[in-house]
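In: Using only what follows, build the 3D model:
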Amino acid sequence: MDLASASPVFASVHRELEHFASAPQIFFETWKRGVTLAGVYLLGDGPRETFERATSKWDLCPRMPLIRRAFPPMSPSEKKFLAAMASFDNSRDSRSLLKRSGFEGFSDLDGLDLDRRQVIATLILTFVGW
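Out: Below is the predicted model:
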């Protein structure tokens, strides 16, 4: 008899272990997709070559001083997406960006297109810490 079918608790724990075993890689792949949507120059060392050579989220950290300078002319949805992305790296430092973008809560992501919504949703589901 299969233990997963014998015990709903075991099945649940097994499902979570499987999910979180692959979560860091899925997070990184999704993070890279988000970086291309937010702007490669705003995350990581900047040059496209650095982005292409990135092997972990650490290679593509938000460049907060540059993001703060680039923020004012962005559209409201660009601001919300970038602020949400930055918040995965450092929630304290990105708090002011979230506020400046008008982000009050998850319902404020309604202005994002499907690609950006999928990025944020997947990042939430696979985030295991920075």
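In: alpha carbons only for contacts and neighbour counts from here, please
Out: Fine.
In: list the contacts for residue 48?
Out: Applying Cα atoms under 8 Å, 6 or more residues apart in numbering, we find residue 48 in contact with 40, 41.
In: can you tell me how far it sits from residue 8?
Out: Summarising the geometry, the distance separating residue 48 from residue 8, computed by Cα to Cα, to the nearest Å, is 47 Å.
In: And residue 103, by the same measure?
Out: Residue 103 sits at a distance of 38 Å from residue 8 (criterion: Cα to Cα).
In: Another for comparison:
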Amino acid sequence: MNQSLPQDVLDQIAREILHFDNAPAAFLEAWKRGIQIAGVEWFGDGTHAGLQQAKSKWELRPNVPRLNDTLGVLSSGQRMFLSAMVSFYNADEGGALLKRCQFEGLADLGGLDLERRKVIADLLLHYHGW
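Out: Got it, this is the predicted structure:
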């Protein structure tokens, strides 16, 4: 017996495959946008050249020890945004930073401006593991 899936199901499967095939590049693009907003000094080698030349998210890992040391001198919005970004890199370390920012849940991201919200949304949409 030859049973095929309905066309709308096949189309949905094709869209999801395409999305996840493109996810690594889309994540890197969103990650770089986030770095430009947050400041290159917190990521990779800490330089604009390093950001421009990076071909992989691995080259743009957050400098978590530096963030831990200086989190208290940043504005609440900077702390929240950087901590949320770190949580994509390392859930435990990012979670600890978010806790220090009194992050209670996703609704707290509503305190970020639209540009930062879009970065977080794109990172979430295209996240495929670190």
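In: picking that back up, show me which of residue 103 and residue 8 of structure 1 is the more surrounded one.
Out: residue 103 (21 against 11; other Cα atoms under 10 Å).
In: Just checking, which helix or strand succeeds the lengthiest helix in structure 1 along the chain?
Out: Scanning structure 1 for the helix with the most residues, using DSSP state H, yields helix 8-38. Scanning forward in sequence from helix 8-38 of structure 1, with DSSP states H and E defining helices and strands, the next element found is helix 48-53.
In: what's the average distance of that next one to structure 2?
Out: Here helix 48-53 of structure 1 is compared with structure 2 after superposition; its mean distance to the aligned residues, by mean Cα distance after the TM-score superposition for structure 1, is 1.5 Å.
In: now stretch 16-36 of structure 1
Out: Looks like 0.6 Å for stretch 16-36 of structure 1 (mean Cα distance after the TM-score superposition for structure 1).
In: Any chance you could list what contacts that stretch?
Out: Taking Cα under 8 Å, 6+ apart as the rule, stretch 16-36 of structure 1 contacts 42-43, 56-57, 60, 85, 116, 119, 122-123, 125-128.
In: Quick check: of those residues, which has the highest neighbour count?
Out: residue 43 (28 neighbours).
In: Surely it is in contact with residue 58?
Out: No: with contact defined as Cα atoms under 8 Å, residue 43 of structure 1 does not reach residue 58; the gap is 10.0 Å.
In: where's residue 121 of structure 1 relative to residue 6 of structure 1, distance?
Out: Following Cα to Cα, the distance that separates residue 121 of structure 1 from residue 6 of structure 1 is 32 Å.
In: Ignore what I typed, I meant residue 78 of structure 1.
Out: With distances taken as Cα to Cα, residue 78 of structure 1 is found 48 Å from residue 6 of structure 1.
In: I appreciate the help and will end here.
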